[in-house]
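# Next comes the sequence, and after it the predicted model I'd like to discuss.
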Amino acid sequence: MPEAIALVGNPNSGKTTLFNALTGAKQAIGNWPGVTVERKAGKLRQDKTVVIQDLPGTYSLSPYTSEEIVTRNFLLDGELSQVLNVVDATNLERNLYLTLQVMETGRPLIVALNMMDVLKKQHHRQINLDKLSYALGVPVVGISAMNGTNVPELVDHLLTPNAKTYAYPEYDPRVESALSLIQAQLKAYPAEKRRWYAIKLFEQDEQVVEKVQLTDKQQDDIQQTIATAEKLFGDTSDAIMVNARYDFIARVIAMSVVDDNDFSESWSDKIDRVVTNRWLALPIFAVVMWAVYYLSIQTIGTIGSDWLNDTVFGSWLPNLATRWLNQWQVAHWLQSLIVDGIIGGVGAILGFLPQIMMLFLCLGMLEDCGYMARIAFVMDRLFHKFNLSGKAFIPMLIATGCGVPGIMATRTIESKQDRRMSIMLTTFMPCSAKLTVIALISGTFFPGQSWVAPSAYFIGILAVIGSGIFLKKTRLFAGPPSPFVMELPAYHLPKFSNITRSVYSRSRAFVYKAGTLIFASCVLLWFLANFNWQMHMVSQNQSILRDICGVIAPIFAPLGIGDWRATAAIFSGLIAKENCVGTFKIAFGGGTMAHFQSQLQQAYAPMAGYAFLVFNLLCAPCFASIGTMYKEFGDTRWTWYAVGYQCGVAYLIATIVNQAGALVAGTASIWGLALAAVALLLILFGLFVKRPVTSNLQKAI
């Protein structure tokens, strides 16, 4: 059986970067038994018999989330030879808290002190690795996972048999006395686990209390010991253990760390004084996101997209295919399928690849340099004003790439109500698939206007905030928000390899999706748009697709898109949001991108096009995301509640957008304005009139 090494660490400690460096990012992906938390494992480059098991990032082993439970259970009961604990050298005090809890399990341990290069640049703190190793009693290796510094030395430690045992951390003598009394009640359990069980029983950890089998007398004796300690310290037992660990950490820091100037301000702190300022943070964030979308949609990204749309998929490839097909005397219907359905439909989507890659590049740089972590901190401050959990913004950041991992990232939220609400709202953010719709609408109806693309991002945020205000007033989601604690990594220059890997993996997923799911969708849509019920090839206005969608189309009339083409695009977006663009082009009969955009301009008013954008931004996501929602909810009714709520919000807001545009243009109708007024009143009622529920209903639905 291969040797297993558990990789543990705080979020943002560089654990994933080190995992990639050790394994070459050749991961085996799956789920942990019994839970829907993703597990990652990879073989060590230098020795394929050694498996690195990347455990979910956690701040402690006191489990509240599914990630923390997975990490703790694997450390206690998993088959592993040793633990590799990644510690952020720039946040030593906070990271050592997890280190002590790992040591309490008694597992063989090696500490990888990461980000030593960043610490060196700060010039105000020095860590003596030998003294730190002596104080903890375990090997400590200083590394930089990003630059690869000392990673070979770390591998040597991993491959060297580590039979040395270490002493458990010794805390306050009064705490140790209480732990000894509790251990005396646990003689039926293995000696190497008694101390850990004693600590957890002293902390009154609910899961351990339920797991440990004790007699009534043993339970009474333990409770009496805990009560005595709480009276002696004047605090709760769990708080006593927290303070005891930090007291131990303070002694370790005093022995091994030299602060040249505790009061000096690093350049990272100076930047934070501006970008996290109470008044400047949000305006700066708005400017940054405007710049991101401007570069992606309006300038640099557009250069590549225009070339692909106009040259490659607009003329060169269709003309080449048509010439070859004519030479081969291919049937007309098959020529239409290849040129209009496949090249036209899939090409209309792939044409936006440069813009998507530019967006991934910009977001990757912001993430890698540490800025997006600050935005999570800033949004937490904003969210809390509306009784929302700042933790919900992390999944939303992830969802800008894809809604599926964004929904899965809600697992880090402890509160069941907050987690369910975050699952419902995360897909309001524009993912890469929705970017194709954003690029199409902004380029067709609002050329040269740089506000359109970033407005989609901020509409998503406003929809989240507004929905949070309303949903928190209902019985299903009432209650205080979950606390949000995270480390802010020091700013650093983005690493080229990290950025290119991120852009490549995300872009490859986009192209793969276009070549598989979207390819099949375009073939099906072409058939429905070119054949009637008698299986005769006809024009689009006499097709099966027109008959089906024509029945549903009047529902979308208040949005200004009440024709069968827009309806077909909306429903095909449930398969994949990119399909909206391909479906439109197939439904309008193909042709060049310029001709296609001209047809859109003739068919819809600009604000109707924007309403189409808003609706597809906020309505139910693709089937893959809906399936992930179902998996995370674990309940069919909750999934339907989420889909229904998303579609309802999208319909109300898109109606208001289109009718407001029609009012300004002088084309509004009485019934349209009346419907928009009703929609606006419903939103205002939910935000400002509806009273919050005073009791917090805990019943699971």
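Right, received. Where do you want to start? Residues are numbered from 1 along each chain as shown.

# Every contact and neighbour count from this point should use C-alpha atoms.
Fine.

# In which helix or strand does the nearest residue to Asp172 once chain neighbours are set aside reside?
Of all residues not flanking Asp172 in the chain, Ala244 sits nearest, at 6.2 Å (Cα to Cα, 6 or more residues apart in numbering). Using DSSP states H and E, Ala244 falls within helix 237-256.

# putting a second one here so we can go through both:
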Amino acid sequence: MKKKIALAGNPNVGKSTLFNTLTGTRQHVGNWPGKTVEKKSGRIDYKGKKIDLVDLPGTYSLTAYSEEEIIARNYIVENEPDLVVQILDATNLERNLYLTTQLIELGCNVILAVNFVKEAKKKGIIIDKKKLSELLDVPVVMIEANEMENIVDLMHMVNKRLKNKKIPRKISYGKEIDEHVCDVREKICEYIPAENPDWTAIKLLENDDEVIRQNKNRKGFMELWDFVSKQRMHLEKVFGEDIITIIAKARYGFIEGLTNEVISKQEKEAKTLSEKIDYLATHKYFGIPLFLLFMFITFYVSFFLAAPLTDGFEFIVGFLQEQASFLLNSLNASSWIVSLVSEAVIGGVGSVLVFVPNIFVLFFFISFMEDSGYMARAAYVMDRLMHKIGLHGKSFIPMILGFGCNVPAIMATRSLDSKKDRILTILINPFMSCSARLPVYVLFAGAFFPKSQAVVIFLIYLLGIAVAVISGFVFHKILFKGISTPLVMELPPYRMPTLTGLLIHMWERGKSFIRKAGTIIFLIVVVIWFLANIPYGVEYASRQSLIGWIGDMISPVFEPLGFGNWQSSVALIFGVVAKEVVIGTFGTVFDVGEQGLSAVLQNMFTPLSAAAFMVFVLLYIPCISTIATIKKETGSWRWTFFVLGYTTIVAWLFSFIVYQGGLLLGFV
């Protein structure tokens, strides 16, 4: 029989690292039912036991304030895992133990895995594992989440605890509170029998909305609620505070006494490496330049490492096109079949897949910055700049996520405190250059700026950030007047990510690019190929074809921008479906062969018009998935159409400035 284990813990305690170490590649990433919060699950085979492992969302408590807290709590209550392994940060044990008290209140079979023990020792923090285990009545294992030696100890304890399930003894919060909880528990057993009467008693006393909602229609609840209300009023009268504060203080009082018993502090070592790095990384003047330098290095190294693979992929695509045409012709296949396979399937989809190495290498380095703890510093230093120009500091976190994909980035605005802040951040997020646009930049920068690819693409990303910030400032002054609040966030210590963890994160993000190439992009390039072949008898992808006619109708709009050819117009139109389709369109309408797409584009664009084209792709209408997400998150067609119109106008104006300004300065 399969066993179920839940991994719980605060954010930034190494929970994901431990999950990846335990499951390796045997994991599944999806969403929690009816939610947008990511769900990770995996499988472990240990000493004949098949174990399903679920990575619960990182949360500081099980109070029903956020979606993550509700998900974590409901999973434990409704699914009743055989074991909950809570990961704690040894450098900040007191804060982490708040969640522990609630897991014990829930009556969970718990193991505490205390992580970052070496880091704690460097800070002079020594934890008495034996005493901590005795006082909480739960097993405690000291680990380093990325070291297998410690994981063996943890799995040994997991196996032992699965064989002999034990519920920890109740925590005492003082005579007054304990008596009231006991009285409520007895009434619960009388009126609405519950699986966890102690937990339910505390939650009803706390006036917890989720527990009330789950029980309000049960017979006897109103009589119980009258009794609970009287108990709550009595406690508030005795302590002179609201019930939430009373119970929170009781928990922290217990935790303070506990940590005084189990933590001893030695003389701290000299300033840690993390503190020394932070002096520069979060410096008032050096912080932002350092962030920009890291961005540039990321792009430069990404192109340097991926270039040989990209060249190889491009050669293979051209070779496959030639061989497919030769083979099909030798089999006397119809010209339509030859064209479909060589030009649409191989040429269109292949021209996108050529950039898989660039995408994966970029995601590898972004994952490194996130897992090492640097990305939190980037948000922190950028907050200072954004706050000065009137933007909500927390907005930069979803903006950073936009470098991967705008869809989850827009969903991440749910963490912002007010509707005004959420809508403002949603409106500017499409200007953050997602990974789907990267193939366009790589192709054009490589073709027209081969000696300075990284610099050009770095400037493109920088322009996206600048336009987002400026737009936010304008919207704040005109549409969303009010006072912004500063960013209050935790800066996790710097840590060296594991190679396995980085590769898993890289694959999780990059596989969607490959999946999209095999589904959406494949379908779109087939549609483009079909439009390029009708009416029947017309030359493939000529001006006389339907797709050429569509492009010709729109191309005058782009004439002042330097790319008034019909092929570019069509590529931009279909690029609204998915930005990778811009490349797929070029690959389909041109008979590229072994010469490569870069060589063909060099005959159509100049360096200046290529730069203007990249700027337009950066700033114009987001993809359909992003548009749908904007509608869903704002709940308004008005804001959705505003984004469509505003991004189009901004893209046209900036491209116009680049091209016409460049001509005035003598560039071509």
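Everything's here; your move. For clarity, every value in this text was computed on a predicted model and none was experimentally measured.

# re the thing from before, the helix holding Ala244 of structure 1: which residues count as buried?
Residues 237-238, 240-241, 244-246, 248-249, 252-253, 256 are the ones in helix 237-256 of structure 1 that count as buried (16 or more other Cα atoms under 10 Å).

# Could you point out which of those residues is nearest to Lys416 of structure 1?
Lys416 of structure 1 has its nearest neighbour among the buried residues of helix 237-256 of structure 1 in Asp238, at 22.5 Å by Cα to Cα.

# Look through structure 2 and tell me its longest strand.
Looking across structure 2 with DSSP state E, the single longest strand is strand 38-46.

# And the next helix or strand past that strand?
Next along the chain from strand 38-46 of structure 2, counting by DSSP H and E, comes strand 49-55.

# got the angle for that next one vs strand 38-46?
160 degrees (axes from the mean of the first three to the mean of the last three Cα atoms, to 10 degrees).

# Mean per-residue distance, the helix or strand just after strand 49-55 of structure 2 versus structure 1.
Of the helices and strands lying after strand 49-55 of structure 2 in sequence (DSSP H and E), the nearest is helix 67-79. Averaged over the aligned pairs, helix 67-79 of structure 2 sits 2.3 Å from structure 1 after superposition, using mean Cα distance after the TM-score superposition for structure 1.

# Can you list the buried residues in helix 67-79 of structure 2?
Going by neighbour count (16+ other Cα under 10 Å), the buried part of helix 67-79 of structure 2 is 67-73, 75-76.

# now it, how far from the centre of its chain.
Helix 67-79 of structure 2 has its C-alpha centroid displaced from the chain centroid by 20 Å (Cα atoms, centre = their mean, to the nearest Å).

# Stretch 22-40 of structure 2 now?
13 Å.

# can you give me the end-to-end distance of that stretch?
End-to-end distance of stretch 22-40 of structure 2 (Cα to Cα, to the nearest Å): 12 Å.

# Give me the buried stretch members for it, please.
Using 16+ other Cα under 10 Å as the test for burial, stretch 22-40 of structure 2 gives 22-23, 27, 32, 37, 39-40.

# which ones are touching Met525 of structure 2?
For the record, residue 525 of structure 2 is Val, not Met. Contact partners of Val525 of structure 2, counting by Cα atoms under 8 Å, 6 or more residues apart in numbering, are 344-345, 348-349, 581, 584-585, 588.

# And the counterpart of Thr225 of structure 1 in structure 2, how far from Ile202 of structure 2?
The alignment partner of Thr225 of structure 1 in structure 2, by TM-score structural alignment, is His234. Separation of His234 of structure 2 from Ile202 of structure 2 (Cα to Cα) stands at 15 Å.

# Under the alignment, what does Asn406 of structure 2 map to in structure 1?
In structure 1, Asn406 of structure 2 lands on Gly403 (TM-score structural alignment).
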